[in-house]
Each structure stands twice: as structure tokens, then as C-alpha cells.
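# Predicted model and sequence follow; I will ask about them next.
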Amino acid sequence: MSRNKYAEIGKQLQDARQKKGWTVEDVHLKTQISKRYIMALEAGAEDDLPGEYYVQSIISQYAALVGMDPKRFNKDKEPKSVAEWREEHRPVANRIERDEVRQRPSVLMGLIRQVPWLMAMALVLVIWLLVWGLTSGMSGNAQIKADPKTVVVDHTAKKNVKSVNGKTVKPVDTSDQTDVSENGGNVDDLQVKLGSKVKTASLKVNTTDANSWIMLIDTKKIDAPVWQGSVPAKSSKSFDLEKGHSYTLQVGNVKVTELTINNKSVPNNPKDNQIRNIKLQVK
């Protein structure tokens, strides 16, 4: 995309923003796009913008916010991996294609037809499991067992120590654990609570069968992102989140991206969006 093309698109977005009476700060707060990128795009300053893949996502978000059709700007610049994914997952268009899908033989049926004795062995195994289950249940019923849910609490101890079937159960130590929860039921506004022994939270980005891209911003250092760039397919990228800091995480190609924090899965957003903005508060 040429410098003049950025200038033309930036001017259209700027005009649309001004018609709504919004400032650059308003667009930044609504989209979490860096203010310097918004100003660079409106000015057509290509040297101050990130890679073309990320610029396309900025244009799409900005256009959608001001009520313009994002496809008029970046449909032809769609990443190849995303275009291939859409082609593979597009709905069946006509009756001929639907019939072809229905007529494809399954792997299981192919094995049964080629190896008849395989089904016979499977049937014998099922019968054996049923007989074993019945006999185990009968022998188990003959024994009298104490209720494993019986809990005895010793109120004389300094701490609330519990005993189950005569065995002492120590209180759960959460000092080395991490809890990821939603603020107000919003899956894109998360609170990360670290135990007293945990100093940092490890954010891990995993991709499946296509490329993705991310931008991680520490709100205390908003002038420059912690990291931004593309994450190749079937790979991962990790970052340390500091306790007491808040972050903004922008994820592209959401459907092929999986996020974890200290091995805890980040909740998925049920909305079918290609781009996701997540707020992270580390405490």
C-alpha cells in the first residue's frame, strides 16, 4: 500500500471522526489503538506506522467505529492464512457439494469393511467390560464403607484443621497459586490475582493452524508497547506480567489463538470477532 493510499484513507477516517465530534483521545479510549498510530494514520505517515498486517487491523477497527465499511479498505489485503481459513470453512453453497460431503466414507466404516474381525473383537471387548462391571459392582456392595464425605472439625485447634475418616487434612495453601476471574462478568476485563509467593504472571500465546498477531501494552508505559508483532502458526510467545500493573492485550485472528496465564486458560469471548481487546489487572 503506498504512502498516498494511507493519506487518502487517513483523511476519510479523520473526516468521519470529526463529523461525530470525537477527538483522537476518544478513538483511543474506544478502540485501545495507540494515539500515535491514530495520528500517523490520519496524517498518512507510513514511517510511523507498524507492519501492513497490523495497519489493516487498525483501519478495520477505526472504520467500524466511525460507521464506515471496513471492507472498502482492506478486503483485498486480507492475510493469506485468513483467506484460506474462510475458504475451508465456508458454508456448502449448493446441492452438488452437499451430496459430495455426504458421500465421503468415514475412516471407521472403511476399517470395518476392510478388516471384518476388527468389529468382532470390539464386540467381545464391550461384552467383557459389561460383565466385569457387573461383578465388580456386586462385590463392592457386599462391603460396608464409611462415608468419605464425613468431616470432623477440631474447634480446639488454633487453626480450622479438618479430619476426614480420622486423617488430618491440612488447609489449602494458595500462596503459590494464580486466579484469573472476570470483572463484572466481562470476559474482556480480567483480574489476575497472584499468591504471596508468586511475583509475576506468565502470559502465553499459542497459535494453531494459522498466523496471529498481538500487541501488549503496559498502561504505565503507554508510549511504547511491551511487544507487538506476528506469531507464526503452531508456535507460542510468552511474556511476564508484573504484579501491580495493568495491561491492554490486542489479539488478531482470535479463532486460531489460545491464551493462558500461569497455565490458567483465559476465558473465550463468545462473540465471533476477528480482533479482541482484553484488559488485564495483575494484583
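Cool, the structure landed.
# only C-alpha atoms for contact and neighbour calcs from this point on.
Noted.
# For residue 182, list the residues it contacts.
Contact analysis of residue 182 by C-alpha atoms under 8 Å, 6 or more residues apart in numbering lists 188, 189, 190, 191.
# Turn the residues you listed into CSV, including neighbour count.
Below are the contacts of residue 182 laid out as CSV (neighbours: other C-alpha atoms under 10 Å):
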residue, neighbour count
188, 19
189, 16
190, 20
191, 17
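# Save these as TSV, and put in secondary structure too.
Converted to TSV, these look like this (DSSP: H, G, I helix; E, B strand; the rest coil):
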residue	secondary structure
188	strand
189	strand
190	strand
191	strand
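# how about the helices in the chain?
In the chain, the segments counted as helices under DSSP state H are 3-19, 24-31, 35-43, 52-65, 71-74, 80-89, 95-103, 107-114, 116-141.
# so what does the last one touch, helix or strand wise?
In terms of contacts (3 or more C-alpha pairs under 8 Å, 6 or more residues apart in numbering; DSSP states H and E), helix 116-141 is packed against helix 107-114.
# just checking, what packs against the helix it packs on?
Secondary structure elements in contact with helix 107-114, counted by 3+ C-alpha pairs under 8 Å, 6+ apart, are helix 116-141.
# tilt between the helix it packs on and helix 107-114?
Taking axes from the mean of the first three to the mean of the last three C-alpha atoms, to 10 degrees, one finds that helix 116-141 is oriented at 110 degrees with respect to helix 107-114.
# and the helices of the chain as a markdown table, adding mean neighbour count and distance to residue 230?
Formatted as a markdown table, the entries for the helices of the chain read as follows, by neighbours: other C-alpha atoms under 10 Å; distance: least, C-alpha to C-alpha, whole Å:
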| stretch | mean neighbour count | distance to residue 230 |
| --- | --- | --- |
| helix 3-19 | 16 | 21 |
| helix 24-31 | 14 | 20 |
| helix 35-43 | 19 | 17 |
| helix 52-65 | 19 | 9 |
| helix 71-74 | 14 | 18 |
| helix 80-89 | 12 | 12 |
| helix 95-103 | 10 | 35 |
| helix 107-114 | 10 | 36 |
| helix 116-141 | 11 | 47 |
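# structure B:
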Amino acid sequence: ADDPANPLTARQIQSVRQIEAAAGVLLALIEETEAFMTGGDGGGSPSLHRVDLRLALRQVCDGLEAQAREAGVTLACPPPAHGLCVMADPSQIRRIPRRLVENALRHSPGGGKVRMEMSRAEDRIVIAIHDAGMIPVGAGDDRPFRPLDGRDARGGTALGVASVQRLTERMGGALTMARNPGAGAIFSLSLPAAPAPGLASSRQAVVLYIEDNPANIALMRQAASGLGLTLHAATTGPEGLDLSRALRPDVILLDIGCRTWTAMR
């Protein structure tokens, strides 16, 4: 999806889906644990970096697929797309769509669908999350963002949505809700689009990969080749230190497994 001129094969797409699904489940567990430990949406100023929002949403969808099946709701993630990167806090960005998708799942009836769309609007990237829940007559469009008072028929996620809104605003984004012309609601999340990446020079970037698993090295070589990177691999800590001094690489990818990391310490 990142290179329209060289699309992935069916087998490669299946492999990527499996990797993303496993990563999505792990990320969901990590983020929920972190949220529990910090007690909410976190404070302070976020550290903004370039983040692939489509990939983040794909990981969220994979992590919530089991919950959607249990609820009898179809979860329709947007297809792969090129250039939908935002400036956001990588440690926080998945919390936002995760809470919004969870909110949509809880309020969509069995047999319903939670549908997501992604688009670019000038200097913003927008995710629209459509649910199929019923909104009470007379409920205002701002009601899910108000503090939970026990009377909101859209339930106990009102506080969560308000928390997500605050987190979004700290990243320079916006979160709004509108009524779906059919039924339910549309939550629209917009974040600042990341500028196109540029290279400081025409030379290939040099990457040093310190890893003792041959299969991981082979996978990384394939990925580096597709990105036009020069990859050097070391299988032990001492070898990695020697190569890092000799090559002065632009990026070092370091396995934190015992045999490699312990040796380097």
C-alpha cells in the first residue's frame, strides 16, 4: 500500500494481515494496562511524531475483532491507503480510535455495522466512524462529550468520549459528532497531516540491525530492500558494537533479547 507502483501479492497481503492482527492484540493489551496504571487519558504535553494513522486504525480493528464478533456487529475497517500519516503522539494515538470504535460497538445492535472511512482534507487527516445505535429524541450532538450523569441512553462511555476529546485536542486535533442520516452517530476525528518525508541527501540511509534470529534478519532485509535502505546485520552484541563504530549508521534496530542485549551492556 505504501508503494502503488509495486502492489503486494495475495500471499504478502495475508502475511501482513497476520502480523498486524497479532500486533493489534498486543498493542491493545499494552495500552489498556497503561490506561489502568495512569488512571485516564494522561496529562502533560504530547510528543508529536509522524504516525501512519491507517496502520494504527488497522491494529485497533484487529484488536477489537473478537469483541465485534461476540456482539454480532460487522467491523468494517478502511482499505489500505497511501499517504495518510499524521503528527501525533505514537504512545497515545491508538487510544483515540480504540475508544471510539469500542463506543460504536457497544451502541450498535446485533446484525449492525460499524463502518470507518479515512480521507485527507487539505492539511488534516480525517477518520469518520459510523455506528448503528439509536440516539434518543432531543439529545444534542454534544451530549456524548458531557460528564456522565446517568441519564444518557448512549450509556457509560460518555466519560470515555470526553476523555478522548481532550487527548485529541492536546495533539492539535478535533473530535466532533453528528447524527447519521439513517440511524446512529458519526464521530469524526481529524488530526494534522504529517509533511511529506524528505531526505537530507541523495545517499542511501544506512541501517544496522542487531538480531540473533535469522528469520527476523531475512524479513528485515526484504523490508529494507523495498525502502531503498542499506542494511547491515550483526548477530551478537560485540559484533553490533564493532559495526556501529565502523559504519556510523543512521539507524540502529536493536533486539532486546537476553543474548544480544546483555552482551552489549
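Thanks, I have the structure now. Predicted model, so just to flag it, every value in this text is computed and none were measured.
# Overlay the chains and give the TM-score.
With the length set by TM-score structural alignment, normalised by the length of the second structure, the two chains reach a TM-score of 0.21; 111 aligned residues with a C-alpha RMSD of 7.0 Å.
# just to revisit the earlier point, may I see the helices of the first structure organised as JSON lines, with distance to residue 178 of the first structure added?
Putting the helices of the first structure into JSON lines (distance: least, C-alpha to C-alpha, whole Å) gives the following:
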{"stretch": "helix 3-19", "distance to residue 178 of the first structure": "41"}
{"stretch": "helix 24-31", "distance to residue 178 of the first structure": "29"}
{"stretch": "helix 35-43", "distance to residue 178 of the first structure": "33"}
{"stretch": "helix 52-65", "distance to residue 178 of the first structure": "32"}
{"stretch": "helix 71-74", "distance to residue 178 of the first structure": "40"}
{"stretch": "helix 80-89", "distance to residue 178 of the first structure": "34"}
{"stretch": "helix 95-103", "distance to residue 178 of the first structure": "45"}
{"stretch": "helix 107-114", "distance to residue 178 of the first structure": "42"}
{"stretch": "helix 116-141", "distance to residue 178 of the first structure": "40"}
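# Those: which one's closest to residue 248 of the first structure?
helix 24-31 (10.7 Å; C-alpha to C-alpha).
# In terms of secondary structure, what does the closest one contact?
Looks like helix 24-31 of the first structure contacts helix 35-43, helix 52-65 (3+ C-alpha pairs under 8 Å, 6+ apart).
# Can you lay out these as CSV showing distance to residue 111 of the first structure?
As requested, these are arranged in CSV below (distance: least, C-alpha to C-alpha, whole Å):
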stretch, distance to residue 111 of the first structure
helix 35-43, 57
helix 52-65, 45
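# so which of these comes closest to residue 242 of the first structure?
Ranking these by proximity to residue 242 of the first structure (C-alpha to C-alpha) places helix 35-43 first, at 23.7 Å.
# now the closest one and helix 52-65, what's the angle there?
Counting by the same axes, to 10 degrees, helix 35-43 of the first structure lies at 80 degrees to helix 52-65.
# Mind naming the longest helix for the second structure?
Counting residues, the longest helix found in the second structure (DSSP H) is helix 10-38.
# Okay, buried residues for it please.
For helix 10-38 of the second structure, the neighbour count (16 or more other C-alpha atoms under 10 Å) marks 20, 21, 23, 24, 25, 27, 28, 31 as buried.
# C-terminal to it, what's the next element?
strand 49-52 (DSSP states H and E).
# Which elements pack onto the very next helix or strand once past that next one?
Past strand 49-52 of the second structure, further along toward the C-terminus, the next helix or strand under DSSP H and E is helix 53-71. Packing partners of helix 53-71 of the second structure (3+ C-alpha pairs under 8 Å, 6+ apart): helix 10-38, strand 74-76, strand 85-88, helix 95-106.
# repeat that with 10 Å
If you count contacts as 3 or more C-alpha pairs under 10 Å, 6 or more residues apart in numbering; DSSP states H and E, helix 53-71 of the second structure packs onto helix 10-38, strand 74-76, strand 85-88, helix 95-106, strand 113-121, strand 124-130.
# I'd like these laid out as TSV, including distance to residue 64 of the second structure.
TSV is the format used below for these (distance: least, C-alpha to C-alpha, whole Å):
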stretch	distance to residue 64 of the second structure
helix 10-38	8
strand 74-76	9
strand 85-88	22
helix 95-106	8
strand 113-121	12
strand 124-130	14
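# so which of those comes closest to residue 50 of the second structure?
For those, proximity to residue 50 of the second structure was assessed by C-alpha to C-alpha; strand 85-88 is nearest, at 4.8 Å.
# And that closest one, what's buried?
Along strand 85-88 of the second structure, the positions that meet the burial threshold by neighbour count (16+ other C-alpha under 10 Å) are 85, 86, 87, 88.
# Please report how far residue 253 of the second structure lies from residue 19 of the second structure.
In this view, residue 253 of the second structure and residue 19 of the second structure are 18 Å apart by C-alpha to C-alpha, to the nearest Å.
# er, residue 26 of the second structure I mean
As it turns out, when the distance is counted by C-alpha to C-alpha, residue 26 of the second structure lies 11 Å from residue 19 of the second structure.
# what do you get for residue 264 of the second structure?
In this structure, residue 264 of the second structure and residue 19 of the second structure are separated by 28 Å, where distance is defined by C-alpha to C-alpha.
# Count the neighbours of the closest residue in space to residue 187 of the second structure that isn't next to it in sequence for me.
The shortest distance from residue 187 of the second structure to any residue other than its chain neighbours is 4.5 Å, reached at residue 177 (C-alpha to C-alpha, 6 or more residues apart in numbering). Other residues within reach of residue 177 of the second structure by the criterion other C-alpha atoms under 10 Å amount to 19.
# and residue 177 of the second structure, helix, strand or coil?
What three-state DSSP gives for residue 177 of the second structure is strand.
# Alright, calling it a day.
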